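Q: Mind folding the following:
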Amino acid sequence: MSTLPPSRQGAPAAGRRATVFAAAAVVAMVDLGVKVWAQAVVPPTGIEAGPVDLRLGYNPGVAFSFAAEAPPGVVLAVTAVVTAGVAALVYRAAPSGSRLQLPAFAAVLGGAVANLTDRAGDGVVTDYLHSGWWPTFNLADAAIVAGVILLVLSNVVRNGPDRADAPAGARGARR
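A: Purely as a prediction, here's the structure:
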């Protein structure tokens, strides 16, 4: 039974969701702003910047140009469905998310929204970070990867490895 008045019982969940969705919006806005900047500033020859150069690329497909030959409308529709699914999962999981999971949710959702928004304009995603040994990518891609890594780490931290010194009933139990 909750000790909060009925009008305040949903406040913590709503606040956590709002925080995650606001952070995701910031991730998306930063990436979209950098994409506009890169298109305006980066010359066709690129800019050498050390381990990661600035080089414009336009990806009509999804990750690693997968499905690049697919009709742009199909890629956009599939991307929209996946992004909506991510948003629904984040909405559901945010109220009980850990300190590692909340920024992970924001990073994955923000990156997905940024790439979807970019793709909606002309059917391609603007990439601008180039390492030479990895396909050209953008901040939204980096946010998605970082978010997934944080989600994996949060599971490892939460579940921990089975320890020989733990009581038999506690092995593998969630903390």
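Q: contacts, neighbours, all on C-alpha from now
A: Will do.
Q: Okay, and the residue nearest to the spatial centre of the chain sits in which element?
A: Centroid-nearest residue in the chain: residue 108, 1.5 Å away (criterion: Cα atoms, centre = their mean). Residue 108 belongs to helix 101-122 when assigned by DSSP states H and E.
Q: which secondary structure elements does that helix contact?
A: Using 3 or more Cα pairs under 8 Å, 6 or more residues apart in numbering; DSSP states H and E, the elements in contact with helix 101-122 are helix 11-41, helix 72-93, strand 125-130, helix 139-159.
Q: want to throw those into JSON lines with distance to residue 117 and mean neighbour count?
A: Shown next, in JSON lines, are these (distance: least, Cα to Cα, whole Å; neighbours: other Cα atoms under 10 Å):
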{"stretch": "helix 11-41", "distance to residue 117": "8", "mean neighbour count": "18"}
{"stretch": "helix 72-93", "distance to residue 117": "9", "mean neighbour count": "16"}
{"stretch": "strand 125-130", "distance to residue 117": "9", "mean neighbour count": "24"}
{"stretch": "helix 139-159", "distance to residue 117": "11", "mean neighbour count": "18"}
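Q: want to put them side by side, so please do this one too:
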Amino acid sequence: MSEVDKEVSAGERLPTRMRMLVVIAATVLGLDLVTKVAAVHFIEPGNPIEIVGDFVTLKLIRNPGAAFSMATGMTWLLTLVAIAVVIGVIKIGRTLRSPWWALGLGLVLGGALGNLIDRLFRAPGPLQGHVVDFVSVGWWPVFNVADSGVVCGAILLVALTLFGLNPDGTRGQADESADTDSATGKES
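A: Down below sits the predicted model:
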């Protein structure tokens, strides 16, 4: 049995990671909802709370657009994109065997759901709701826990892809050809 076959067999024996993905997503979603409720309750619009001078503040913003206030007139489209992301992550999650992919996809799913809930249920109305953002760090746009989940999860997923780790726990093509070349003594 070749090394690739052994790795695939090992990947097939790994348990699916859907439960891990769901727990991570639920944690991110719960933290996002609780912090948004607290932000709306405790932070007065236009009156930021300083945490570390004026570098880190809590500032309540209602964002109709995406990050960096892009697409402010397309809230309905952002809602549909978020729904597509949720469906895509759940579909991939059913065959997931890598704990690292479960972590990345769980962060993305929890964040997407957090902002989707705002878009569906906050003013001015369904598919038009403005996302509650409240963390301001330096020059970076104001964000929330959901945004952090999406960004951190996406960075992890890109890194996993670059390192050749597949969602099913196996290694990608780039590593297989390098392993084959090293096994046969050929240099790339």
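Q: what's the offset of the helix holding residue 108 of the first structure from the middle of its chain?
A: 5 Å (Cα atoms, centre = their mean, to the nearest Å).
Q: tell me which residues in that helix are buried?
A: 101-120 (16 or more other Cα atoms under 10 Å).
Q: From residue 130 of the first structure, how far off is residue 64 of the first structure?
A: 13 Å (Cα to Cα, to the nearest Å).
Q: Equivalent analysis for residue 165 of the first structure, please.
A: Distance from residue 165 of the first structure to residue 130 of the first structure, by Cα to Cα: 47 Å.
Q: do residue 113 of the first structure as well
A: With Cα to Cα as the criterion, residue 113 of the first structure and residue 130 of the first structure are 22 Å apart.
Q: now swap in residue 102 of the first structure and tell me
A: Applying Cα to Cα to residue 102 of the first structure and residue 130 of the first structure gives a distance of 29 Å.
Q: cool, and residue 160 of the first structure?
A: Following Cα to Cα, the distance that separates residue 160 of the first structure from residue 130 of the first structure is 36 Å.
Q: Also residue 95 of the first structure?
A: Taken as Cα to Cα, the span from residue 95 of the first structure to residue 130 of the first structure is 37 Å.
Q: same question, residue 26 of the first structure
A: For residue 26 of the first structure, the distance to residue 130 of the first structure - Cα to Cα - is 23 Å.
Q: residue in the first structure matching residue 50 of the second structure?
A: Using TM-score structural alignment as the criterion, residue 50 of the second structure maps onto residue 48 of the first structure.
Q: burial of that match, as a residue count?
A: Residue 48 of the first structure has 12 neighbours, counted by other Cα atoms under 10 Å.
Q: From what I see, residue 44 of the second structure and residue 60 are in contact.
A: Yes. Contact criterion Cα atoms under 8 Å: residue 44 of the second structure and residue 60 qualify, at 6.9 Å.
Q: who's more crowded, the two?
A: Neighbours per residue (other Cα under 10 Å) separate residue 44 of the second structure from residue 60, with residue 60 holding more: 25 against 14.
Q: and the counterpart of the more buried one in the first structure, which of the three is it?
A: For residue 60 of the second structure, the aligned residue in the first structure is residue 56 (criterion: TM-score structural alignment). Residue 56 of the first structure falls in the strand class when you classify it by DSSP: H, G, I helix; E, B strand; the rest coil.
Q: Surely residue 56 of the first structure touches residue 39?
A: Yes. Assessed by Cα under 8 Å, residue 56 of the first structure is found in contact with residue 39 at 7.2 Å.
Q: if I look at residue 58 of the second structure, how far off is residue 35 of the second structure?
A: Distance from residue 58 of the second structure to residue 35 of the second structure, by Cα to Cα: 11 Å.
Q: now do residue 66 of the second structure
A: Relative to residue 35 of the second structure, and taking Cα to Cα, residue 66 of the second structure is found at 19 Å.
Q: Also residue 4 of the second structure?
A: 46 Å.
Q: which residues of the first structure does stretch 134-151 of the second structure align to?
A: Here stretch 134-151 of the second structure aligns to the first structure at residues 128-145, judged by TM-score structural alignment.
Q: what residues does the matching stretch touch?
A: Applying Cα atoms under 8 Å, 6 or more residues apart in numbering, the set of residues contacting stretch 128-145 of the first structure from outside is 27-28, 31, 35, 38, 51-57, 64, 107-112, 114-115, 126-127.
Q: ok, now stretch 27-43 of the first structure?
A: In contact with stretch 27-43 of the first structure (Cα under 8 Å, 6+ apart) are residues 54-56, 106-107, 110-114, 118, 126-128, 138-140, 143.
Q: again, only using 6 Å
A: 110, 111, 114, 139, 140 (Cα atoms under 6 Å, 6 or more residues apart in numbering).
Q: For the match of residue 60 of the second structure, which residues are in contact?
A: So residue 56 of the first structure contacts 127, 128 (Cα under 6 Å, 6+ apart).
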